[in-house]
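Colleague: what shape does this take:
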Amino acid sequence: MLNLSNNNKPNYSRLDQFSTIKSLANRPHYKILNKILVAFLVVVLLILFLPWTQNIAGQGNVTTLMPNQRPQTIQSLISGRIEKWYVREGDYVEKGDTILFISEIKEDYLDPNLVENTKAQMEAKKQSVESYGGKVNSLSNQISAIETERGLKFEQAKNKVKQSILKIKSDSTDLEASKTQLKIAKTQYNRSVQLNKDGLKPLTDVEEKRLKLQEVEAKNITQENKLLASKNELINARVELNRINAEYTEKVSKARSDQFTALSSQYDTEAQVNKLKNQYTNYKIRNGMYYITAPQSGYVNRALQSGIGENIKEGTAIVSIMPATYQLAVETYVSPMDFPLIQQGERVRVWFDGWPTIVFSGWPGLSYGTYGGRVVAKENFISDNGKYRVLIAPDDEEEKWPKQLSIGSGAQTVALLDNVPIWYEIWRTLNGFPPNYYQSKSEKNEKDKK
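Modeller: Predicted coordinates:
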């Protein structure tokens, strides 16, 4: 039923009529309880105004500061078959110690004398290069000799041309003299004939002049033939000059062609020599890859391959090794909302799994078992777990981290921010607000200087 009537409502003012209720106000422990409640409220009120250090909590694990100090796997650069193990799990190895020996499985490298044979081929090709070089030098000398001979022959032919020209001039002069003598002989003969007709010369004188005229005519014809022969000799000398030029040009061209052919063969052989050198070096280096050695000093954690006679491919991980010397660090992950507040160089409190710890995140001075650290790097790309990775190194100004820490063990971190009252932190947390944007002392000093 619903209590809609005033008559059905309880009357609390009537409780005073009971003696038990009246005696409550007179009992002594009631006053003490009131004082305790008032004191508790005062204490709570005072606590609300106590300072509280805002912080960013993170969870991660122990790692190393340098990438080359972290656990790594040793891989095989070539394919092969496992023949012999030189270490076992847990052994300590120095840099360069042999871990494993493998044998060749590829047919291109099965020849045990492959390196020596390749070297012999390389030496033979080098001698071939030297032979081609000698042939090129010989052809160069031959070309020089041909050029010299051509010059001498050319000068000889030019001299012959000059001789022919001078001979033509001499024969032309002789021909002109012969023509003059012929003219004189004809004049004397005509005069003798006229004087004979006039009875002044005997017939014998006319016969003598006729005979002399015939001799001069014969001499004139001979001289003309001699001049024509000299002209023919000049033409022949000029033809010989062109022939010598063409002949020796052909010889030089042929020698140069042979020289270029030898140079081409020399360059091709040099290329083959370089290729063989490359192969020889590769084979020599490959022979050294049969023994897999430790890249640095450390402990063999785990053998990833096992057995004898097992084939492995290139790039296959064989063993995992942990470097002997390393610098501890912690990689922790923070939420995207807190990531902008993390600054490089800021101090962080760290505690490790398995170590006794008492933590008061808001009062770091009251905590026990925590160690100091500084932010050395932060990743600006979100990780697969939806958080940002931050790398923390030990703080040199505080107590050193335990040497017994193992790589990969869990770690908790708290990045210390601004100091605020507890009531403000409760109000911020209830409303889901981020911590105050915190400026480091160095940033504040730079801002004050500006």
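Colleague: make it CA atoms for all contacts and neighbour counts henceforth
Modeller: Fine.
Colleague: which residues of this structure fall in helices?
Modeller: Secondary structure of the chain (DSSP state H): helices located at 19-24, 28-48, 114-197, 203-288, 422-431, 441-449.
Colleague: of those helices, which is nearest residue 100?
Modeller: Taking C-alpha to C-alpha as the criterion, residue 100 comes closest to helix 203-288 out of the helices of the chain, the separation being 12.2 Å.
Colleague: the closest one to helix 114-197, inter-axis angle?
Modeller: Following axes from the mean of the first three to the mean of the last three C-alpha atoms, to 10 degrees, one obtains 170 degrees for the angle between helix 203-288 and helix 114-197.
Colleague: what is helix 203-288 packed up against?
Modeller: helix 114-197 (3 or more C-alpha pairs under 8 Å, 6 or more residues apart in numbering; DSSP states H and E).
Colleague: and the helix it packs on, how far from the chain's centre?
Modeller: A distance of 63 Å separates the centroid of the chain from that of helix 114-197, by C-alpha atoms, centre = their mean, to the nearest Å.
Colleague: which strands and helices sit next to it?
Modeller: Contacts of helix 114-197 with other secondary structure elements, assessed using 3+ C-alpha pairs under 8 Å, 6+ apart, are made with helix 203-288.
Colleague: quick one, strands of the stretch 351-450 of the chain?
Modeller: Taking DSSP state E, counting those that start in this stretch as the criterion, the stretch 351-450 of the chain contains strands spanning 371-378, 388-394, 410-421.
Colleague: quick one more, to check against the first:
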Amino acid sequence: MLNISNNQLNKKIDLADFKSGKKIMNIKYYKYFNRFLLAAAIILLIVLFLPWTQNITSQGTVTTLKPNQRPQHIQSQIPGRIEEWYVQEGDEVKKGDTILRISEVKSDYFDDRLMERTNDQIQAKSSSVTAYSGKVDALNRQISALRNEQKLKLEQTRNKLLQSRLKVKSDSIDLEAAKTNLKIAETQFNRIQTLQEEGLKAVKDVEEKRLKLQETQAKFISQENKYLASKNEVINAQLELSRTNAVFTDKISKAQSDMYTAQSSGFDTEAQVKKLENAYSNYKKRNSLLYVTAPQDGFINKVLTGGIGVTFKEGEQLVGIMPSQYDLAVETFVRPIDLPLLHIGEKVRVQFDGWPAIVFSGWPNVSYGTYGAKVVAIERFISSNGKYRVLLAPDNTEYNWPEAIRVGSGAKTIALLEDVPIWFELWRQINSFPPNYYQPEDSKTVLKKDK
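Modeller: Below you'll find the predicted structure:
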């Protein structure tokens, strides 16, 4: 009843006496419902205070831990034409096994005897180097002989110059003696002539003294001429010394010029030999590249350039190979706002596509079908998708990852953070707050030691 009127019929009439009233008033289901609601409220209140592990969920893919274990494409270092295939897709190959054979497409390498002809050129040029070396040795011997001859010739010319100078000195002494004799003869002639004029000497005596004076004058003139000839010989000896030095210098310079020319030609030929040897090595290496081999043990995934007679450029991808030995890992991407919460060695749960799992992200111990992992690398620069790449490796303290997992399959990752009450997590999610910032236990221990 609504009890709108002051005349309350429920107090005057007992509804339990009626048939319909008996059916309604005697049922006590609402009491059980109230008890259920009370129990649910109590359980919900208790659940709100249960611990909840904050986490960061993201999507990732299965990859390998090391770069050399990841799928790769085999390329050719030179352009070529496919001649023969030795494998097919799905085959297992060992390191060094031949995958395909190619042929040259450049006209510079069409000659089948290219290496042989290049080797012949190397031998010829090497012989030229030997010949130039012999010519240089011969010119060195010639220069040595010319210098020895120059030394002897100069010594001879110097001796001749010394003899001429000594002869000049001797002739100058003789000239002084002739000059003295001339003075004496003139004095005697004048004296005898004076005495003859006084009548003390005969004319004959005067004639004798005049004759002796003329002889003395003739000797003086002859000695003076001899002295001038000796001085001329000194000048000639000096000219001979200078000429000899100039002649041999010219001969030696010409021989040295020929030697330097031969050395230059030898060096140039030697450089050509080195260039040909380099070309020979390149040809030899290029011939080995006509067979494309497997860089490591693995399986042929997919042939990217098939057929026979197909031409390709250098660096073009020919076939894909998956290494047979690899360590699995998971690469996942996290938002920049969550990046400070991740650290090296952080525990992460991984759910692989295709493996059934029951996941309670906040209660990892209750989850089923997830596998343990840990953070081994965090990207230092943001990726093109606006997130940071994180690399996860298997956690050796837990169950091994499934062996049937293939590289490239999908995975869902759950990074485990701090434990908080459920009510706090609900409040954080409603307000769109990030997870709590925290430091791992190892970092806290290090900080305490520093203090």
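Colleague: mind naming the longest strand for the first structure?
Modeller: Secondary structure of the first structure read by DSSP state E shows that its longest strand is strand 51-64.
Colleague: pull out the buried positions in it.
Modeller: Residues 51-58, 60-64 are the ones in strand 51-64 of the first structure that count as buried (16 or more other C-alpha atoms under 10 Å).
Colleague: tabulate these (CSV), appending distance to residue 205 of the first structure.
Modeller: What follows is the buried residues of strand 51-64 of the first structure, written out as CSV (distance: C-alpha to C-alpha, whole Å):
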residue, distance to residue 205 of the first structure
51, 169
52, 167
53, 164
54, 162
55, 160
56, 157
57, 158
58, 155
60, 153
61, 152
62, 151
63, 147
64, 144
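Colleague: closest to residue 198 of the first structure among those?
Modeller: Out of the buried residues of strand 51-64 of the first structure, the one with the shortest distance to residue 198 of the first structure is residue 64. That distance is 152.1 Å, counting by C-alpha to C-alpha.
Colleague: and the residue nearest the centre of the first structure?
Modeller: The residue at the geometric middle of the first structure, judged as the C-alpha nearest the mean C-alpha position with C-alpha atoms, centre = their mean, is residue 278 (18.2 Å).
Colleague: the longest strand of the first structure vs the second structure, average offset?
Modeller: With both structures laid over each other, strand 51-64 of the first structure and its partner residues in the second structure are 1.0 Å apart on average (mean C-alpha distance after the TM-score superposition for the first structure).
Colleague: check stretch 214-221 of the first structure too.
Modeller: Between stretch 214-221 of the first structure and its aligned stretch in the second structure, the superposed structures give an average distance of 2.1 Å (mean C-alpha distance after the TM-score superposition for the first structure).
Colleague: make CSV out of the strands of the stretch 351-450 of the first structure and add distance to residue 286 of the first structure.
Modeller: Below are these laid out as CSV (distance: least, C-alpha to C-alpha, whole Å):
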stretch, distance to residue 286 of the first structure
strand 371-378, 40
strand 388-394, 39
strand 410-421, 42
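Colleague: need the winner for burial among the ones you listed.
Modeller: Greatest average neighbour count among the strands of the stretch 351-450 of the first structure goes to strand 388-394 (a mean of 23), per mean count of other C-alpha atoms under 10 Å.
Colleague: now residue 237 of the first structure: how far from residue 152 of the first structure?
Modeller: When C-alpha to C-alpha, to the nearest Å is the yardstick, residue 237 of the first structure and residue 152 of the first structure sit 15 Å from each other.
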